[in-house]
Structures are given as C-alpha cells and as structure tokens.
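Novice: with the sequence up front, the predicted model follows.
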Amino acid sequence: MKRHRRLNDIRKSALIGYISHHDRHSGEILDHVRLDRIFAPTVERVFTRIEEKNAEILAAGQSDDLSVRKWARTKRVTGPATKRRIKASISTVLADAMRERLVSFDAAALVSLAPAKKSTGLVWTKARVQAFNDAFAEHLQAVKADRRSRRYKAVEVWSKSGLRPSPVMVWTPAQLSAFLDHAITDRLYALFHLIAFRGLRRGEACGARWVDLDLDEGWLAVAKQLTIVDSEIAEGGSACPRPTTTTGASWRSWPTCSPPRPRATARSTRVPVADACPQRARHPAPGRGAWKRS
C-alpha cells in the first residue's frame, strides 16, 4: 500500500478501500504471517474471523443490555459482496508480491466464497404498499410497547424495520410524480427532476456543470461526477460518459432555470441544483409520451 501511495498508480478511493480492508479485516490474521507463508487456509482464516464478528454483532443486537444493543447499532455485518472485495484486495497485494518474486502464487485465488447475489428490483404495487403499511404499523406498535427500547421517531423505525419486500424497490410513474409534486418547492427540485427523467447517477447529477449544458438545444453532456473519498468531495470522470438529450416538447417542460449569480466558490460552475427555478409547471408522469428516455 505504501508503494501504491508513493507511485499514485491507482485511484485514491481504491487505495483507501484496500487500507480499510486491511485495518478492519485481513490485517488481524495476515500481519502475523510471513508473506511467503500465506497459503489458502491462511486466507480462509480471514473469512472465518469475519463470520465470527458477524455472529457477535447479530447476538449483540438481540441482547437485553441496552448498552450492548447500542454498540451493535454502530456496527455493520460484512456481507458476501464485501467479502469478495476483501478477497480481491488480498489478491492485489499478492499479485504485486508475485511481480517482485516474493511469492510464487496467489493464495487468495484458491479461496472459494459464496456468490454475492444481486438484489432483484420490485415495483411498489398497491398490494405491496398495503402489505408493507400493515406490517409496519404492527411493528411500530411493538417497538413502542417494548420498554427496553428508547423512544424512536417513526422514520427511524421504518429505516431499521427490514420489512421491504426487496432491498431495491422501484416507484411507479404515479408514485414518482407524487414525490416530485411534494418536492416542487424544495431547493433541490431541479436535481430530483433531472435524475427522475434522465436517469443520471447521483454523483453525475451533482457533478453536472454549466459548460456541459445547452438549454436551447436540450442537451447535457454527462462528463463529470462527484464522489466522497475519505470524507472529502472529489471530482472525477463519469463511469459512463455520454450525452443525454430530450425532445423539444419534453425540454419545454423542464423547470426554467437561470445560471446562479457568481459566487466565491466552485459551486458557481455547477448546474443550479440548489438554486431557485422560478417557473415550474406540473410535470407529466415519467416514462410516458415525450419523456421516454432517448
């Protein structure tokens, strides 16, 4: 890692990920083993220890001791996808060692892990909405009746309930339309509108610049994105650079936004996602008519 930091030959976010994996998981086992003595069973011990930590967190979450449950809420269980990234980090280190003739093979490549299953997106149908509301109301009453629990706001209970049919839930056009109607006076309305109708990633929408936007022609170049790296905002290229356009009819429905007044910060070069849009007509439901993605 020190070599990569010195040469600056990988992205900062990747380097921070490698260091995090070492400090939180692999270092506990591998730091006490000589590099040429790292075999597949050695790497497997890393993931055995991860499973032990996961069991401790889950058990603490069910404890009668309030302080123990509070500690458990500050921890996260390491899932299959993270385990595979940890394995990739170990493999990267061993690959560097192989190039320097310090080891003869990549022991991490011989370790088998459970596949990381991708969550299936489900639509919030009326039946699913009704079933969720009923289950959440019952769960909220149980939390309120539990004397061991501190007083929670309903939104906190909702975020931790785990009652959603899938980790990835999709709004219907009518539900998205209702959200945008509710957020129409919010200072980030233009940002929500852009993401909803053009499908930009969050970082791409936040990184959009005035120089990449042509309101007259209805054209926006998705060239930059903002990400958080080591608690700092960093600008980088888009993961999938592309232009995004709209038809004339749909572009006229775009909230009329004028460039912000010059400010003494870099934010003045951005598309005004945080500035007022004076003319906002009620939008059509996305995915219909002229709003079909080009």
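Specialist: All right, it came through fine.
Novice: C-alpha only now, for contacts and for neighbours.
Specialist: Fine.
Novice: which one is D36 nearest to, not counting chain neighbours?
Specialist: V103 (5.3 Å; Cα to Cα, 6 or more residues apart in numbering).
Novice: looks to me like the one you found is in a strand.
Specialist: No - assessed with DSSP: H, G, I helix; E, B strand; the rest coil, V103 is coil; it does not lie in a strand.
Novice: could I get the contacting residues of the residue lying closest to S26 once chain neighbours are set aside?
Specialist: Excluding its sequence neighbours, the residue lying closest to S26 (Cα to Cα, 6+ apart) is V46, at 5.6 Å. Counting by Cα atoms under 8 Å, 6 or more residues apart in numbering, V46 makes contact with 25-26, 28-30.
Novice: same check on K292?
Specialist: Contacts of K292 by Cα under 8 Å, 6+ apart are P286.
Novice: for R84, same thing?
Specialist: 113, 116.
Novice: so which residues of the stretch 101-250 of the chain form strands?
Specialist: Secondary structure of the stretch 101-250 of the chain by DSSP state E, counting those that start in this stretch: the strands cover 122-123, 169-170, 213-214, 219-229, 232-245.
Novice: go through these and pick out the most buried.
Specialist: Scoring these by mean neighbour count under mean count of other Cα atoms under 10 Å gives strand 219-229 as the most buried, with a mean of 18.
Novice: packing partners of that strand?
Specialist: Secondary-structure packing of strand 219-229 (3 or more Cα pairs under 8 Å, 6 or more residues apart in numbering; DSSP states H and E): helix 202-206, strand 213-214, strand 232-245.
Novice: quick one on the thing from earlier: can you add distance to D134, neighbour count and secondary structure and give the contacts of V46 back as a markdown table?
Specialist: Shown next, in a markdown table, are the contacts of V46 (distance: Cα to Cα, whole Å; neighbours: other Cα atoms under 10 Å; DSSP: H, G, I helix; E, B strand; the rest coil):
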| residue | distance to D134 | neighbour count | secondary structure |
| --- | --- | --- | --- |
| H25 | 40 | 19 | helix |
| S26 | 43 | 23 | helix |
| E28 | 45 | 13 | helix |
| I29 | 46 | 16 | helix |
| L30 | 49 | 18 | helix |
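Novice: before we go on, here's another structure to hold up against the first:
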Amino acid sequence: MIMVCLLSSLSGCLGGWVARANEAGLVYRRCGCRCGQTGRQLGVRCERLAEVDHGRWYFAVQLTGIDERRVRVRRGGFASRAEAERACWVLRQVPGHEAAGMWTLRRWLEFWLSENEGRLRPSTMVNYRGLVNDYLIPQLGHVRMRKLRTRDAQRAMDRISHRHVRGGRLISAGTLNGIRAVLRSALSAARRQGVIDRNPGRGLRLPNGARPRAVVWDAEREKAWNDTGVRPRVAVWGLHQVGRFLEAVQSDPLFALWWLVALRGPRRGEIAGLRWEDINLVDGELTIREQVVVVRGVERLGPPKSAAGVRTLALDEFSVRLLTDLWHRQRRRFGWVDPKQRVFLHEDGRPVRPDWLTRRFAKLVKNVDLPPVRLHDLRHGAAGIASAAGVGLKQIQEDMGHHTPLTTIETYICVFKQIAKQAVRASAELLLQHVRVRASLAGAYQA
C-alpha cells in the first residue's frame, strides 16, 4: 500500500509522466487540461494523471527508415497502456514504411530519385530532377506524406498551370503532363512500399491542351515570322526548302549525316552514335542499336529512347553511295576504319556529339537564309515526306521508332500543301464520277 502511494505521489510530482522506456519505445499518459493562468495545455504535467481514468495513452519510438536514417514517430489517443503498447508493437513490424510516412514530400521525392539512379536513362533522370526541383518541391515539398491529399495535389497543379515560362508563354501541356506523371509515379512507388495507403496523384485534372502539331513553313507563315518574330512551336520545311538546304550543304563534311536525317529521320543521338558495324553497304541497311546522350557535359552511350527504337532502316542507292564515299575518305585520312568506330567524325577524328550537331545545324540554317527549324524538326519532316511519297503508316511508325502509330499520327505526319491539293483533287474526281454535273459547272472544273 505504501508503495502504491509513493508511485502515485511520484507520478503527480513529475507531471503525471507514467512511462516505460525499453526497446519497444516510450509509453506515457497525458491529457488536455489547461492551466488556469496561462491557458496552455498541461499535457504530462497535469496532477490529475494520478487518477486511473484521467487522460489518454501515447507512445514514442525511434524507427529506422527505408533510407537507413532514424526518425521519431509519435502516436496517441489510446484508452489504456495495453492498447498503446500493442499499437507500438504493430508499428515496429514495418518500421521503415511508417517512418517514411512522416517524411515531407520533398524528402520522399529526393529518396525516390536516388533509388531510380541507374535504372533510368541519364537524360530522363535530368528531366525528372528538373521537374521535381522546379515545380513539385516548391509547391508541395513541405507537405508530409501521410497528410498529402488529392485536393492538395490538384491545387498545386492548378497553380503550376498558370505559370509563364521563357518567351512569356504559359507552361505547355506537355510539361504539365510530365509533372503529373512524375508525381504519380513517385507516389505509386510510395504506395507499393506501404508508405501511404492510396495515391493522391491519381485523378488529377489538367487544362485542356492539344499536343503541338507540326506545320509547314509556307509563304504566309514565313512573312508573319519576318514581320513579328513569332514562329510556330513546331514547324518543318516544305519539300523545296529541304531541297534548298541540302543543295547548300553539299560541300559540308557532314552532308551524309544531314541527308540521312532529312530522309530517314533518326534522332540526333542515334545518328551521332552510329558505328560502321551498324551499316550494311552491300544490302543497303542501317541498324539503330544505341544512342549518345550528353548529361551535364558528359557523353554517355545507352539504348535508344524505347524498345521500338532498336530498328533497321533500308537505304536507297544514293545514301549507300554517300556512305561508301565517306568510308573511303576516312580510310585515306586515318589509314584504316575500325568497324566499332563512329561513322560521323570531326576533321581530327573525334566523334561528333548531339549537342554540337544542334549548334552546327542552326548555324547552317542561318547561313542558308531559311526559316528557323530545329534539327529534330528534320525528323518531323522525314515522316511528312514519307507520308507524301505514299509510304504506309505502319512502315513510317517502324522507321521512326515509335511504340504506337498514335504518336506518328498526332505529332509527326504533316501534309505538305501540294500533296493536300493532289489528294482533294483525286477525291473530287472520284466523287464526280457519280454526280451528274451541268455542262457549265463541268467546264469550270475542267478549266
């Protein structure tokens, strides 16, 4: 009896702290009573905690997170010590996941990026880090994982959608889709690992925005560009403009490269990474197996953009002749040609890099005095040329290295004006075969 009284007295003197520290964590009791003078909660200092039915039970435990760092987790509101101890025991069965649930979204995104280092292409990682650091962390980085809700993510996306980027334009629909995809992927990983119960990134709505489609530089668009300086987001040359460019660069050492990009449409990293062992001059074939990417100034070799990017392209006789002449020039200059050597080199034998090709192409375009296009727009134009030449959609999709024909249809195929006129004339002729037209109108059509 004396011992019970002493324990009760000790509990009151120490502010009602009834705790036990062991490997299972710290279990204690506290209440919501407030001080009559200051109005502050007494918490564990309330003298009434000596009463059996006063206050609620809590626990605190140190857990090792999934990143091997320690974090303190607190839970409370239990009716008895036994309930608090049981909840603490359950929590300790999956300590890493519960600890991660206490993280802010910033910490989780940084952990998720580090976990994917090496699993994704370096260029993809650079893009992901840019979206995380520029958009997601400033908007949502302070929110704890367990408290993140879909409404929070939606409000953040709404704010981002009203941001302006370079040139005073609103942020593009493509960038918004990329931000949403990164957030959804990171939160899906958190859900798979038990950090959160559901993915708040699912169901986010974005403003309606059409994917930019390539248009052809015609006289009207070129005049508007000369007058205002405003150019279409994605514009490709017409056939005559491609012809003017290729005629002007025939003496360039990399003429074979410009020709292949304009005709077959490989990506710049794919054409830069091409090796002689990838070219079959006898059968007239070129195989895309890898690409070069430059990440923070460092050149890296890796697979093409997708599995569909590994492909074999047929070559015409003129392309084969160009590559054969290039092979002989390199043999005379360097003495021999290693099959594993890159096809396109500088004068000193160094392989060309994708970023250098972009700058070189822009300089050539300026010298030729043509409306501006990117090097990648030659790829768009190659798809348009193939379509105008009557090549089937499936073949164009395979040649471009697209996973689905939807990408080819929505983004790459642009119909040149002269081809469009031929198409509508052919359609009208077919329709007129089944329509009796008055002589005056028929004469006008024939004219």
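Specialist: Cool, the structure landed. Predicted, not measured: the structure shown is a model, and the values here were computed from it.
Novice: please state their TM-score.
Specialist: Laid over one another, the chains give 0.68 as their TM-score (TM-score structural alignment, normalised by the length of structure 1), with 238 aligned residues with a Cα RMSD of 3.5 Å.
Novice: thinking again about what came up before, how about the helices and strands packed on strand 219-229 of structure 1, which one is nearest A88 of structure 1?
Specialist: strand 232-245 (20.3 Å; Cα to Cα).
Novice: element containing the counterpart of G178 of structure 2 in structure 1?
Specialist: Mapped onto structure 1 by TM-score structural alignment, G178 of structure 2 lines up with R85. For R85 of structure 1, the host element (DSSP states H and E) is helix 80-99.
Novice: please apply the same query to N127 of structure 2.
Specialist: Using DSSP H and E, N127 of structure 2 maps to helix 122-131.
Novice: so what touches that helix?
Specialist: 113, 117, 178-179, 182, 293-295.
Novice: can you give me the helices in structure 1?
Specialist: With helices called from DSSP state H, structure 1 shows them at 2-7, 12-21, 27-30, 40-61, 66-73, 80-99, 126-145, 154-160, 173-182, 189-198, 202-206, 248-252.
Novice: mind checking which of those helices is nearest S268 of structure 1?
Specialist: Going by Cα to Cα, the one of those nearest S268 of structure 1 is helix 202-206, 12.5 Å.
Novice: identify the residues contacting the residue nearest the centre of structure 2.
Specialist: Centroid-nearest residue in structure 2, with Cα atoms, centre = their mean: G178, separated by 5.0 Å. The contact partners of G178 of structure 2, taken as Cα under 8 Å, 6+ apart, are L131.
Novice: rewinding a little: which of the contacts of helix 122-131 of structure 2 sits closest to A21 of structure 2?
Specialist: Among the contacts of helix 122-131 of structure 2, and counting by Cα to Cα, the member closest to A21 of structure 2 is L113, at 36.3 Å.
Novice: ok so, going back, for the residue nearest to S26 of structure 1, what is the corresponding residue in structure 2?
Specialist: Per TM-score structural alignment, V46 of structure 1 is aligned with A156.
Novice: what's the distance between that match and W276 of structure 2?
Specialist: 50 Å (Cα to Cα, to the nearest Å).
Novice: now for the residue nearest to D36 of structure 1: which residues touch it?
Specialist: 35-36, 94, 97.
Novice: can you rerun that using 10 Å?
Specialist: By Cα atoms under 10 Å, 6 or more residues apart in numbering, V103 of structure 1 lies in contact with 35-38, 94-97.
Novice: same thing with T42 of structure 1?
Specialist: 29-30, 33, 107-108, 111.
Novice: adding distance to G199 of structure 1, write those out as a markdown table.
Specialist: Below are those laid out as a markdown table (distance: Cα to Cα, whole Å):
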| residue | distance to G199 of structure 1 |
| --- | --- |
| I29 | 43 |
| L30 | 43 |
| V33 | 47 |
| A107 | 41 |
| A108 | 37 |
| V111 | 38 |
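Novice: ok, which of the helices of structure 1 comes nearest W219 of structure 1?
Specialist: Ranking the helices of structure 1 by their distance to W219 of structure 1 (criterion: Cα to Cα) puts helix 248-252 first, at 9.1 Å.
Novice: in that closest one, which residues are buried?
Specialist: Buried residues in helix 248-252 of structure 1, counted by 16 or more other Cα atoms under 10 Å: 250-251.
Novice: give me the distance between it and the centre of its chain.
Specialist: With Cα atoms, centre = their mean, to the nearest Å as the basis, helix 248-252 of structure 1 stands 31 Å off its chain's centre.
Novice: that helix against structure 2, how far on average?
Specialist: Here helix 248-252 of structure 1, set against structure 2 after superposition, deviates by a mean of 4.5 Å using mean Cα distance after the TM-score superposition for structure 1.
Novice: excluding its backbone neighbours, what's nearest G265 of structure 2?
Specialist: The shortest distance from G265 of structure 2 to any non-neighbouring residue, by Cα to Cα, 6+ apart, is to R379 (4.1 Å).
Novice: dump the residue contacts of that neighbour.
Specialist: Counting by Cα under 10 Å, 6+ apart, R379 of structure 2 touches 236, 260-268, 385, 400, 412.
Novice: same check on P405 of structure 2?
Specialist: Contacts of P405 of structure 2 were listed using Cα under 10 Å, 6+ apart, and they are 393-398.
Novice: next: R425 of structure 2.
Specialist: Taking Cα under 10 Å, 6+ apart as the criterion, R425 of structure 2 is in contact with 419, 431.
Novice: hang on, the earlier thing: which one of the strands of the stretch 101-250 of structure 1 lies closest to T269 of structure 1?
Specialist: strand 213-214 (11.1 Å).
Novice: quick one: the closest one aligns where in structure 2?
Specialist: Strand 213-214 of structure 1 covers residues 279-280 of structure 2 once aligned (TM-score structural alignment).
Novice: how many neighbours does H164 of structure 2 have?
Specialist: Neighbourhood size, H164 of structure 2 [other Cα atoms under 10 Å]: 12.
Novice: excluding its backbone neighbours, what's nearest it?
Specialist: Spatially, and ignoring its direct neighbours in sequence, H164 of structure 2 is nearest to L170 (4.4 Å; Cα to Cα, 6+ apart).
Novice: I figured the one you found hits R159, correct?
Specialist: No - applying Cα atoms under 10 Å, one finds L170 of structure 2 not in contact with R159, separated by 11.5 Å.
Novice: tell me the counterpart of I16 of structure 1 in structure 2.
Specialist: Correspondence of I16 of structure 1 to structure 2, assessed by TM-score structural alignment: V126.
Novice: ok, now I195 of structure 1?
Specialist: Mapped onto structure 2 by TM-score structural alignment, I195 of structure 1 lines up with V261.
Novice: who are the contact partners of A109 of structure 1?
Specialist: Shown in contact with A109 of structure 1 (Cα under 10 Å, 6+ apart): 40, 43, 87-88, 90-91, 94.
Novice: let's see that with 7 Å instead.
Specialist: By Cα atoms under 7 Å, 6 or more residues apart in numbering, the contact list for A109 of structure 1 reads S91.
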